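*Asks:* I'll drop the sequence and a predicted model, then ask my questions.
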Amino acid sequence: MTETLLPPHLLALDDRFHALVHPLSRLETIATGFTWTEGPVWFGDHECLLFSDIPSQRVMRWNARDGVSVYREASGFNNGNTRDRQGRLIGCRHGYRDVVRTEYDGSLTVLADSYDGKRLNSPNDVVVTSDGAIWFTDPTYGILSNFEGYQAKPEQVAHNVFRLDPVTGELTVVASDFTQPNGLAFSPDEKRLYVAESGRSHDETVAPILRQFDVEGGTLKDRGVFASLDCGFPDGLRVDTAGNVWTSAADGVHCFASDGALLGKILVPETVANLCFGGHDGHRLFITATTSVYCVFVNEQGTEPWTRASI
């Protein structure tokens, strides 16, 4: 491998990683003092980042000019966030065990809170495809204790990945064999879906892997393991426009090529929960890691259109 001097927070394990980062980049702490940060989503049209502080039941807002402020109090233990193709915020609330949309006037619309007549477990992370379909994971983290939700017995027989049809509103199970499904992200052409298996959080026998699926209409075809993590287990993840997969891990953010090779790592001093692309030019990676939010320059952009300044 080619030797290139990189700062301490960048670890290259494949020559291809050098094209994705820059030797003068800095890992900046842009916000700190939280309990557990999650669910970052960039609003390029408003030049701000929203992210969750789950146990405090707040959704926070950050921009480069004003710093941090509260976007929403009493968030219902909101976790993962994304935007739909109309620019509206979509969130997963552990406390209400639902997926909710924030309308333009600030009101909330519940999109899904039950399946087969039974309450969902605790929707965790969510993504919207170009056809308007909403895909989300439903592990039990929000009902295991009162720390990030309300302790309760699960009503669902499995820990599913769901798809909400944008036309009919029908909720369907697209994968049901996860221990704890977590972050999810599509390839740039939306022909492949990556889903994190985070069951190792409570069971050391569960492999810390990213699984991959072929997308066939509104269904999935299992293509097995995409990658395994060598530190901790995966949580949130994103895909860049070149098809590289950036995933959270115990020691930072791991970057995998579309062929599954580990290209390198962005080392972070706290356990990483999630990440997203954004910034004024779309080349900043925002990282939610335990008590803080970090930012670092990367030489790629995210696939979501709102990660750039204009959409």
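*Replies:* Noted; the coordinates are in hand.

*Asks:* contacts and neighbour counts: CA atoms only from here.
*Replies:* Fine.

*Asks:* how much space between the closest residue to Thr82 other than its chain neighbours and Thr129?
*Replies:* With sequence-adjacent residues excluded and distances taken as Cα to Cα, 6 or more residues apart in numbering, Thr82 is closest to Ile90, at 5.2 Å. Distance of Ile90 to Thr129, computed by Cα to Cα, to the nearest Å: 12 Å.

*Asks:* between those two, who's got more neighbours?
*Replies:* Between Ile90 and Thr129, counted using other Cα atoms under 10 Å, the more crowded position is Ile90 (26 against 16).

*Asks:* okay, now the one to match up with it:
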Amino acid sequence: MTNNVLVHDPRFRDLILPNAELKKLAGGMLWTEGPAYFAQGDYLLWSDIPNNKVWQLAEGLGSRVFDHDANNCNGHTIDAQGRLISCEHLTRCVTRREHSGAVTVLASAHAGKRLNSPNDVVVKSDGSIWFTDPPYGILSDYEGKRADQEQDGCYVYRVEVGGTPTPVALDFDKPNGLAFSRDESRLYVSDTGLSHAEDGPHHIRVFDLDGDRLTGGEVFAEIEHGVSDGFRVDVHDNLWTSTGRGVSCYDPQGVLLGEILVPEVVANLCFGGPKRNRLFITATTSLYAIYVAVSG
């Protein structure tokens, strides 16, 4: 087994490949985020927030700048029509890139006040869009533009296409990554308040989901090393999350199964490749990837 894998539970051995190596695919960025894999073109997009760019990696062709003026976008996802959904720090909006290249604003305000700085986003099978709204993009000019916070708090929102954002969770310090379980009966949301307070939260919470209503919200997992910035679930509903020293994998009950150590602080990740068994990892200045024994 490679040196970059830590097994905490024997079940993790069934999820990894003993000879798979962590590979650096691109570097030279400032803070990488928001990986999103497009199966129809076999390519990956990811953000370099401070440099205001979105990068593209195509297998066999290398990497190139996809968008030179990306509004300090952070998290991305893809809807059922194959369109890119983005969280933009600079505009404080959630947007959709149409197939024509035009950009549609999906969410920009709540209760007549501008959003803080949308951070991460997922699309439910009914077409609704769920996103987190911490203040990271307005705390300084590094990842957006310094500005006063207009919202009373940092919320998790749901918005239907053509509708207005509705808060669905109000009791977070800095809500960040989010993901549905495979059957969409649960919603996982991380709180990364530790980033700006020594005693701030550094955990993932889990909610039961009934339509558009959330209940519960208990802590699913405490992150020992750093915070959980972004995460995805695999076909067995294990949750793979970024941490301060790599990627951690938890079973559906919140038991830590194992870790993949990465040389840089990891921000986010996604499954990709034709078999969805390649884990793409955005880590500070670089993009990494490793093949695993499970699909996402």
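*Replies:* Happy to help now that I have it. Predicted, not measured: the structure shown is a model, and the values here were computed from it.

*Asks:* Give me the range in structure 2 that the host helix or strand of the residue nearest to Thr82 of structure 1 lines up against.
*Replies:* Assessed by DSSP states H and E, Ile90 of structure 1 sits inside strand 89-93. Per the alignment by TM-score structural alignment, strand 89-93 of structure 1 matches residues 84-88 in structure 2.

*Asks:* again with stretch 221-229 of structure 1
*Replies:* Aligned by TM-score structural alignment, stretch 221-229 of structure 1 falls on residues 215-223 of structure 2.

*Asks:* Same question for stretch 282-301 of structure 1.
*Replies:* Stretch 282-301 of structure 1 lines up with residues 276-295 of structure 2 when matched by TM-score structural alignment.

*Asks:* now the matching stretch, how far from the centre of its chain.
*Replies:* Relative to the centre of its chain, stretch 276-295 of structure 2 is centred 13 Å away, using Cα atoms, centre = their mean, to the nearest Å.

*Asks:* Do a quick rundown of the strands in the stretch 151-300 of structure 1.
*Replies:* Counting by DSSP state E, counting those that start in this stretch, the stretch 151-300 of structure 1 has strands at residues 159-164, 171-178, 181-186, 192-197, 209-216, 219-228, 237-239, 245-249, 252-256, 262-267, 274-278, 284-289, 292-297.

*Asks:* Could you dump those strands into CSV and include distance to Asp98 of structure 1 and mean neighbour count?
*Replies:* What follows is the strands of the stretch 151-300 of structure 1, written out as CSV (distance: least, Cα to Cα, whole Å; neighbours: other Cα atoms under 10 Å):
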stretch, distance to Asp98 of structure 1, mean neighbour count
strand 159-164, 12, 23
strand 171-178, 12, 18
strand 181-186, 15, 28
strand 192-197, 19, 23
strand 209-216, 24, 20
strand 219-228, 22, 16
strand 237-239, 21, 26
strand 245-249, 24, 28
strand 252-256, 28, 25
strand 262-267, 32, 21
strand 274-278, 20, 29
strand 284-289, 22, 28
strand 292-297, 25, 22
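
*Asks:* okay, those in TSV with distance to Phe17 of structure 1 next?
*Replies:* Listed next are the strands of the stretch 151-300 of structure 1 as TSV, based on distance: least, Cα to Cα, whole Å:
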stretch	distance to Phe17 of structure 1
strand 159-164	31
strand 171-178	30
strand 181-186	20
strand 192-197	20
strand 209-216	19
strand 219-228	16
strand 237-239	15
strand 245-249	12
strand 252-256	8
strand 262-267	5
strand 274-278	17
strand 284-289	15
strand 292-297	13
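
*Asks:* Could you name the helices and strands sitting against the strand holding Ile90 of structure 1?
*Replies:* Applying 3 or more Cα pairs under 8 Å, 6 or more residues apart in numbering; DSSP states H and E, one finds that strand 89-93 of structure 1 contacts strand 78-83, strand 98-102, strand 126-128.

*Asks:* mean shift of the first one relative to structure 2?
*Replies:* In the superposition with structure 2, the average deviation recorded for strand 78-83 of structure 1 is 0.4 Å (mean Cα distance after the TM-score superposition for structure 1).

*Asks:* got the contact list for that strand?
*Replies:* With Cα atoms under 8 Å, 6 or more residues apart in numbering as the contact definition, strand 78-83 of structure 1 has outside contacts at 38-41, 51-54, 57-59, 89-95, 124-128.

*Asks:* Please say which position in structure 1 Ala199 of structure 2 maps to.
*Replies:* For residue 199 of structure 2 the amino acid is Asp, not Ala. Aligned counterpart of Asp199 of structure 2 in structure 1: Thr205 (TM-score structural alignment).

*Asks:* Number of residues surrounding that match?
*Replies:* By other Cα under 10 Å, 9 other residues sit near Thr205 of structure 1.

*Asks:* Against Phe233 of structure 1, how distant is it?
*Replies:* Distance, Thr205 of structure 1 to Phe233 of structure 1, using Cα to Cα: 12 Å.

*Asks:* Ok, Cys295 of structure 1 next?
*Replies:* Separation of Cys295 of structure 1 from Phe233 of structure 1 (Cα to Cα): 21 Å.

*Asks:* out of the helices and strands packed on strand 89-93 of structure 1, nearest to Pro188 of structure 1?
*Replies:* With respect to Pro188 of structure 1, and counting by Cα to Cα, the nearest of those is strand 126-128 at 12.6 Å.
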